[in-house]
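My questions concern the predicted model and sequence given below.
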Amino acid sequence: MNQIIETIMNHRSIRKFADKPLSNDQIKTILESAQRASTSSNVMAYSIIGVSDQTIKEKLYAVSGHYHVKKNGHLLIFCADLHRIDQLEGIEHTQAFQSNLESTEQLIVGTIDAALAAQNAAIAAESLGLGICYLGSLRNDIQAFNDILQLPSHVVPLFGLAIGYPKEIPDIKPRLPLAAMYHVNQYIPFEKQKHFIQEYDQTMQDYYKSRSSNNKQETWTEQINKKYAKPTRMDVGPFVQSKNLNKQ
């Protein structure tokens, strides 16, 4: 196993960071690594916003509710961004162009581009001995998330990435067995996945009982049931359309 794979396999979310900012060189290395991620047709339909202003972090914390939004070495925000494409000089803004730009397909392209860049950034940060945590909680109020960052039309804030020096090293959370996720040539019927999911339920129950902090008794199925029992962030769809994306 090489060092890159060891870094990937050693991933865990860090939610407590030391009070130490990243250096400019570290930030530059992480951002340049993010830029080297694959991107659809070289469109690069994403933008990254680095947040160092503590006042802005406090506002984002009010949206998220997670302490590591305001207490970290550096905070990156990843956005799907078709705005720069819309604003390019020499573009003929025909009806066909706008329909294409504002389609669901292009929103997916921007979202995937941003996610690929973020994962490159995450691995780069971890390879430097730093810890990371993804922050989807910033979409708890996506309009406020948008307004704090003053995002223009055709830009959608997706998630944050908190980076810093770990103050604690939590246990690595088990994942679903590959047999429940990896399908060969065609999708495996759920009935053939059930056994592996039941095994994972037991694994997660044992993990939650034995981990070093935040012990609880809960299976993965119970966790998922709790997550989807109450509709959340139902404002995201209308918000995205208000940004002139995902319109058809």
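In hand now; what should we look at?

can we go C-alpha only for contacts and neighbour counts from here?
Will do.

Okay, buried residues for the longest helix seen in the chain please.
The longest helix of the chain (DSSP state H) is helix 104-127. Buried residues in helix 104-127, defined by neighbour count with 16 or more other CA atoms under 10 Å: 104, 106-107, 109-127.

Counting neighbours, what do you get for P238?
Residues near P238, counting by other CA atoms under 10 Å, number 12.

what kind of secondary structure is it in?
With DSSP: H, G, I helix; E, B strand; the rest coil as the basis, the three-state label of P238 is helix.

where exactly do the strands run in this structure?
46-51, 74-81, 131-135, 155-164 (DSSP state E).

nearest to D19, of those strands?
Proximity to D19 (CA to CA) singles out strand 155-164 among those, at 8.5 Å.

Kindly tell me how buried E92 is, as a neighbour count.
Counted with other CA under 10 Å, the neighbours of E92 add up to 11.

what about the helices in the chain?
Counting by DSSP H, the chain has these helices, from start to end: 3-9, 24-35, 54-64, 83-87, 95-101, 104-127, 142-149, 178-181, 190-210, 220-229, 236-242.

Nearest to S41, out of these?
With CA to CA, the closest approach to S41 among these belongs to helix 104-127: 9.6 Å.

Next, the angle strand 74-81 makes with the closest one.
With axes from the mean of the first three to the mean of the last three CA atoms, to 10 degrees applied, the angle from helix 104-127 to strand 74-81 works out at 160 degrees.

Below is structure B, check it against A:
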Amino acid sequence: MNEIIETILAHRSIRKFKDKPLDDETVETLVQCAQAASTSSYQQVCTIIGVEDREKKEKLAELAGNQSYVADNGYFFVFCMDYNRHKIAADMNTIDIHKTIQSTEAFIVGTADAALAAQNLCIAAESLGLGIVYIGGIRNQLQEVSALLDCPDHVLPLFGVAVGYPDAEPGKKPRLPMAAVFHKNQYQNSEETEALLDQYEKETAAYYTERTGGKRTEGWVTQITASMATPKRTYMKEFVRSKGLNKL
């Protein structure tokens, strides 16, 4: 097993960072790694906003649900789907690409591009001994986040990534059994899935019980189904369309 695989398999989310900012060279290296990610048809639909201003970071922390580590970290990145750049390119060549930008396919491409870029950045950060945590909470109040970051039409902030020097050693969360997520040749929808989930419920319940000293005892099945019982961020459909995306 090489060092890259060891780094990937050792991943865990860090939510407490030392009060030590990343230097400019490290930030630029991480962004270069993000840009090196695969991108659909060379479209490069991802834009990364590095938030350095302390007041903006504190506001983002508030908008994300009062998550302190959004403000207290070495650096905070916001990954955006960005078709504004493509619109400018189209205008330069007097070509109308509005229908393409508004398509569901374009929305999937932009989301995938941003996710691939972010994961490259995160693996690079962890290879340097840094810790990371993804922040989906910026979508709690995306109108305010978009305004705070001055995002024009066709630019949609998708998630944040806090990076920094770890000041905690959290346990590694167990993942689903491989048999539950890796299917050969076709989707395997069988009775075995329930047995695998029952096994995983017990494993994750034991993990949380040990990690919290008994304050949390629920497993993954209980946790996830409870969290999905009520839809979240239901405003997103209309907001995304108001940005000129995912209309067709």
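Great, that's in hand. Here the structure is a predicted model, which is why all the values come from computation and not from measurement.

Overlay them and tell me the TM-score.
Here the TM-score for the pair of chains, by TM-score structural alignment, normalised by the length of the first structure, is 0.96; 246 aligned residues with a CA RMSD of 1.2 Å.

returning to what we had before: compared with the second structure, how much does the longest helix of the first structure deviate?
Average distance, helix 104-127 of the first structure versus aligned residues of the second structure after superposition (mean CA distance after the TM-score superposition for the first structure): 0.4 Å.

Strand 155-164 and that helix, what's the angle between them?
Put simply, helix 104-127 of the first structure runs at 10 degrees to strand 155-164, going by the same axes, to 10 degrees.

The strands of the first structure: which one's closest to E222 of the first structure?
Of all the strands of the first structure, it is strand 131-135 that lies closest to E222 of the first structure, at 22.3 Å by CA to CA.

and that closest one, what other elements does it pack with?
When contacts are defined as 3 or more CA pairs under 8 Å, 6 or more residues apart in numbering; DSSP states H and E, strand 131-135 of the first structure packs onto helix 104-127, strand 155-164.

Where in the second structure does that strand align, residue-wise?
Under TM-score structural alignment, the match for strand 131-135 of the first structure in the second structure covers residues 131-135.

Quick one: residues in contact with the matching stretch.
By CA atoms under 8 Å, 6 or more residues apart in numbering, the residues outside stretch 131-135 of the second structure that reach it are 12-15, 17, 64, 70, 122, 125-126, 159-166.

So what does E169 of the second structure match up with in the first structure?
Aligned by TM-score structural alignment, E169 of the second structure pairs with I169 of the first structure.

ok, its match to P21 of the first structure distance?
Per CA to CA, to the nearest Å, I169 of the first structure is found 18 Å from P21 of the first structure.

Buried by neighbour count: which residues of stretch 79-90 of the second structure qualify?
For stretch 79-90 of the second structure, a neighbour-count test (16+ other CA under 10 Å) marks 79-84, 86-87 as buried.

Adding distance to E191 of the second structure, write those residues out as JSON lines.
Listed next are those as JSON lines, based on distance: CA to CA, whole Å:
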{"residue": "F79", "distance to E191 of the second structure": "39"}
{"residue": "C80", "distance to E191 of the second structure": "40"}
{"residue": "M81", "distance to E191 of the second structure": "39"}
{"residue": "D82", "distance to E191 of the second structure": "42"}
{"residue": "Y83", "distance to E191 of the second structure": "43"}
{"residue": "N84", "distance to E191 of the second structure": "47"}
{"residue": "H86", "distance to E191 of the second structure": "47"}
{"residue": "K87", "distance to E191 of the second structure": "49"}
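
Which of those residues sits closest to I49 of the second structure?
F79 (6.5 Å).

Excluding chain neighbours, what is closest to the closest one?
Counting by CA to CA, 6 or more residues apart in numbering, F79 of the second structure lies nearest to I48, which is 4.7 Å off, once chain neighbours are set aside.

Tell me who's in contact with the one you found.
Contacts for I48 of the second structure (CA under 8 Å, 6+ apart) come out as 31, 77-80.

run the last query once more with 10 Å
Applying CA atoms under 10 Å, 6 or more residues apart in numbering to I48 of the second structure gives the contacts 31, 34-35, 77-82, 114, 117-118, 157, 160.

Please apply the same query to G110 of the first structure.
39-40, 43-47, 79-82, 104, 116, 155-156, 158.

same thing but at 8 Å, please
Shown in contact with G110 of the first structure (CA under 8 Å, 6+ apart): 44-46, 79-82.

and if you look at A90 of the second structure?
Under the criterion of CA under 8 Å, 6+ apart, the contact list for A90 of the second structure reads 96-97.

just how off-centre is the helix or strand harbouring it within its chain?
Following DSSP states H and E, one finds A90 of the second structure within helix 84-92. Remark: helix 84-92 of the second structure is offset 26 Å from the chain centroid, using CA atoms, centre = their mean, to the nearest Å.

ditto for stretch 64-82 of the second structure
Its chain's C-alpha centre and that of stretch 64-82 of the second structure lie 10 Å apart, by CA atoms, centre = their mean.

Alright, I will stop here.
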